[in-house]
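In: Sequence first, predicted coordinates after that:
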Amino acid sequence: MTGQNPCEPPYKLYPIRHWNPQLSGGLEKIIQKCTQLNPDDRFQSCAEVLYALHHYEEVDDTYRAKQKAKLRNFGIVAASALFFLLMGITGQAMETHTNNDHYSQIIQTAEKTNDDTKKIDYYLQAIDIKPTANEAYVGMLSAFKSDASFTVGEEAKFKNKITPHLMDFRQNPDYANLAFEIGKTYWYYYDYGRTKNSDNQITRMKSSIQWFADAVQYGSKSNSFYEMATVYRDIGIFNRDITLHIDEASDNGLYRPYWENIKRLNKMIEKTPNENEIVKLELYKLTMDALETYSRKFKLDGIKESDLRSVYQSVKKSTKNVAVTTDKTRAMKSVIVKRFGETERAIELAYRQE
């Protein structure tokens, strides 16, 4: 490789790059190892020599220097990435902490505000910070209901906030609870289609179904509201679909489960004596409507007259005991009381008819 014979003067074995600096440092190391005076320091087999010759570049000084440089540069980049990652995590944690504090402050301000318009604005701000947290939505619904009415305009504000985040919200374990509260808001307070001379109870029930269905689907049987959400959902579905079933003559057998759900809901409300007066009166009105409209159908589905009369008497007594505090509930109670006679006659006619 060098053209030099170590058996000739100066009788010395120089490294090959002594004679030619352009030669490989890797080859130089291999030759040095092959020419060690102590045989134990040399390669111990031809296979070792062959492997070394196939990989001579890997022990070359220049090659190793480049690899070290690459490793060093990689280390610098990795360290920088880790640094910025930690900075990002720290920044995000600080931002989250700041947002949580800001969210809590806004919620507290909203709760202390007596002006419902300002209260709603605060809750809207809070939702922008944490769009999949229950508290601000529940507070806003409460503010909407303060005047015993959930208007179309209020519905638009609410939906504009929750709809874009609904897919993510459904992953929140608390979502089912919120869905139940939304369902009740529609069921009892939604004013779309309401007029001075016409109630919109069917519209309200129809609008609430999807929310009660979500409360059931994304909740669990251990939730305190689960059974009630199921009953609300099924009553709503019955009233939504019953006209079509009657037109198609496919309504046989649907009235017994509907009646059972009416009774279940009345029992649930009885167990919560502090329930809102609107909730109670709406339920009593619904029960009277069912008795007036479907007494004959209940009979055909095998429900005894004594069962209907028992519920009728219970609702009649409960209605009279409701302490009304607003003009709206006073009017609701008056309408129900005036219908007692008609409801009783509907039951009597249904069970006296041949």
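Out: Nice, I can see it. The structure displayed is predicted, hence computed values, not measured ones.
In: C-alpha only now, for contacts and for neighbours.
Out: Will do.
In: wouldn't Glu305 be in contact with Leu349 here?
Out: No. In this structure Glu305 lies outside contact range of Leu349 using C-alpha atoms under 8 Å: 10.7 Å.
In: longest helix of this structure?
Out: In the chain, with assignment by DSSP state H, the single longest helix is helix 61-112.
In: between Glu305 and Leu349, which one's more packed in?
Out: Taking other C-alpha atoms under 10 Å, Glu305 and Leu349 do not tie; Glu305 has more neighbours (16 against 12).
In: so how far is Lys159 from the more buried one?
Out: Using C-alpha to C-alpha, to the nearest Å, we find Glu305 at a distance of 44 Å from Lys159.
In: cool, and Lys206?
Out: 17 Å.
In: higher neighbour count, the two?
Out: Neighbour totals were compared for Lys206 and Lys159, and Lys206 leads with 20 against 13 (other C-alpha under 10 Å).
In: got another, please set it beside the one above:
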Amino acid sequence: MARVGDIIDGKYEVLSLVGQGGMSRVWLARDRRLNKLWAVKEIGRTARDANNEVVVQSLITEANLMKRLDHPMLPRVVDIIEDGKTIFVVMDYVEGTSLKQAMRAAGRPMAERDVIGWGIQLCEVLEYLHSRTPPIIYRDMKPANIMLREDGTVRLIDFGIAREYKEGKTSDTKILGTRGYAAPEQFSHEAQTDARTDIYSLGVTLYVLVTGHAASKETYWRPIRQIDPRLSEGLEHIIAKATQANPDDRYQTAADMRYDLENHEKLTGAYRGALRRKLRLFGALRGAAACLFAVGASCLGASAYLRNTTYDAYLASARAASTDFAGADGASPAEGRYVDAIGVDPARTEAYSELVNRVYKADQDFSIAEASRLQGLMGAHLADVEGADGYAKLCYDIGTLYYVYYEQADADESRDYAMSAGIQAAQWFQAAVDSHDARASSGKGCALTASERSSAQVYVTIGEFYQRLSQATLEGFEGNVYEGYWQSLEEAFDGLSDDDPVMARLRLCSLINQAVSSPTYLNGFRRAGVARDQAQALLAKATQMAEGLAREAASSQKARRICDSIVSEGARAAAAENIARAYESAGATAPQKSAAHEGAGDGTSAGGAPARETAR
């Protein structure tokens, strides 16, 4: 087993023990080459120990699941090391304290406002997990597995007993879960866990946080306002519904639970009574409509008319609402109305498109919280909207949203988020290309312009480069991917026009500037056959364009910052020096190294490009 001071796999220096449980331990370690902190989960193999084998397989399952996930509220797995006796899984180190520790330190229940905010965030990450193909069921929601960061956001950790949902399966193979938090079906051989299992555990988690009572059958069936009368009726209703023993009586999706948490102040007895009366009236009208249907099919037209009218009303309300004021969950009133419209008719693309272009692009800053909400929304309605006429253009717009505006500035992990932005953008651009090509091949007409189709494919290639770069620590680069990346940079630059947004043009200039300012990338480009004068020429084009955009960029602080990082004397000098050193100090026949061995984890900035560094 590891000890403080050990060097794992020649590069991870063990600094301290941060947690342990059962047969596994979690260490804080420093990557000696990248000078970055990681969390390393360790478990030793024990010969002829069946229980140990279950834990080992659980750890391997956790690592394989997390390798496929990309969400800001989930840690990433970056390395898996096994020496025959011990398995080490290297993942993001999440700074902060668990909600269990936070409540213990406070010595009292947590504030209702905070608990509701955390509940909304956790619903969003559950929406993401449940929308994977196949869905991922977390199965171990509890305060100890939720990390609270200084900025008030939470991260979900420990996927040791998560599983993929298997359609048609009637029961789970193993009975796993934490007593008190686990749903009844987790301890039954006759039932299979699904999304509603996680909703149950989240309900218990909220109960524990807001009351301070331990999770047990003796306590959590008491309504929370019997414990603390100051708590809201709305939250009491939400927790009671989430923790029903019968899964059919709970919230059926995390999105439904999130909606009620966002509107908990409305969930009073009077409001629910009025809602029930409306539902009874609707039922009566529906019965009358059924009778009328026997007379003719006009009711179908009336139903469609009502749906369209409601949808259009929400759109009009969204267009008139503010995009600046944000509620407790960070969403503006306009965003809420667009989400309402999508709920009425998720197969129409207007509300999605206006949400992306009018709300998320409005301040030229697509935040992590906004990205999380958009992921959940698209995951919940993907099956409805992906066949719509405007789906390809919607995917193109979302790809642009990530590529141009997604950035976590002034954060320690901003470089990781930047690379994530490039990968996320590529996925949406690929969906745009696929949808466009499918429509064209079936004779339904083009969904994108020729220029948009070409640009989307270029950014797919760039995103694939980021994807390979992010996996380089595990696998290294196979083949010369730098050649394709260089070609994509040139094509992207040649494809720009004056009609493209200033931020889009600046972002590409920054991408080019930083790519040819990195000794790591320059060495890769040189080995791929890119000549020195080609690198200098592309850099000059990007710098010249940025200079031309300086006046237009003056109105935006972010745009000015990007522009200055390209045209400043220091930036110019560093880029020129690194190009010179890369081509003068290394021979043209230098052996190729994988990115994993030449510093693939070099810092990245906006758009996933490498941060500026000085050649050595």
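Out: Yep, that arrived. It should be emphasised that the depicted structure is a prediction, and the values quoted were computed from it without experimental measurement.
In: who does the longest helix of structure 1 touch, helix- and strand-wise?
Out: Packing contacts for helix 61-112 of structure 1, counted by 3 or more C-alpha pairs under 8 Å, 6 or more residues apart in numbering; DSSP states H and E, involve helix 25-34, helix 116-129, helix 134-144.
In: Most tightly packed of the ones you listed?
Out: Across those, averaging neighbours per residue (mean count of other C-alpha atoms under 10 Å) puts helix 134-144 on top, at a mean of 21.
In: who touches whichever helix or strand comes after that helix?
Out: Moving toward the C-terminus from helix 134-144 of structure 1, the next helix or strand (DSSP states H and E) is helix 152-162. By C-alpha atoms under 8 Å, 6 or more residues apart in numbering, the surrounding residues in contact with helix 152-162 of structure 1 are Leu124, Ile127, Asp128, Pro131, Tyr137, Phe144, Tyr190, Asp191, Tyr192.
In: Tell me the residues of structure 2 aligned with the next helix or strand after helix 152-162 of structure 1.
Out: The helix or strand immediately downstream of helix 152-162 of structure 1 is helix 166-169, counting by DSSP H and E. Using TM-score structural alignment, helix 166-169 of structure 1 corresponds to residues 382-385 of structure 2.
In: For the matching stretch, give me the average deviation versus structure 1.
Out: Its matched residues in structure 1 lie on average 1.9 Å from stretch 382-385 of structure 2 after superposition (mean C-alpha distance after the TM-score superposition for structure 1).
In: For that stretch, give me every contacting residue.
Out: So stretch 382-385 of structure 2 is in contact with Pro346, Ala347, Arg348, Thr349, Tyr391, going by C-alpha under 8 Å, 6+ apart.
In: Report the buried members of these.
Out: Neighbour-count burial (16 or more other C-alpha atoms under 10 Å) is assigned, among these, to Pro346, Ala347, Arg348, Thr349, Tyr391.
In: how near is whatever residue of structure 1 lines up with the second one to Leu265 of structure 1?
Out: Here Ala347 of structure 2 is matched to Thr132 in structure 1, going by TM-score structural alignment. Using C-alpha to C-alpha, one obtains 30 Å as the distance from Thr132 of structure 1 to Leu265 of structure 1.
In: same question, Ile202 of structure 1
Out: Here the criterion is C-alpha to C-alpha. By it, Ile202 of structure 1 lies 17 Å from Leu265 of structure 1.
In: Which one of those two is surrounded by more residues?
Out: For Ile202 of structure 1 and Leu265, the more surrounded residue by other C-alpha under 10 Å is Leu265, and the numbers stand at 19 against 15.
In: Trace the more buried one over to structure 2, please.
Out: By TM-score structural alignment, Leu265 of structure 1 lines up with Ala492 in structure 2.
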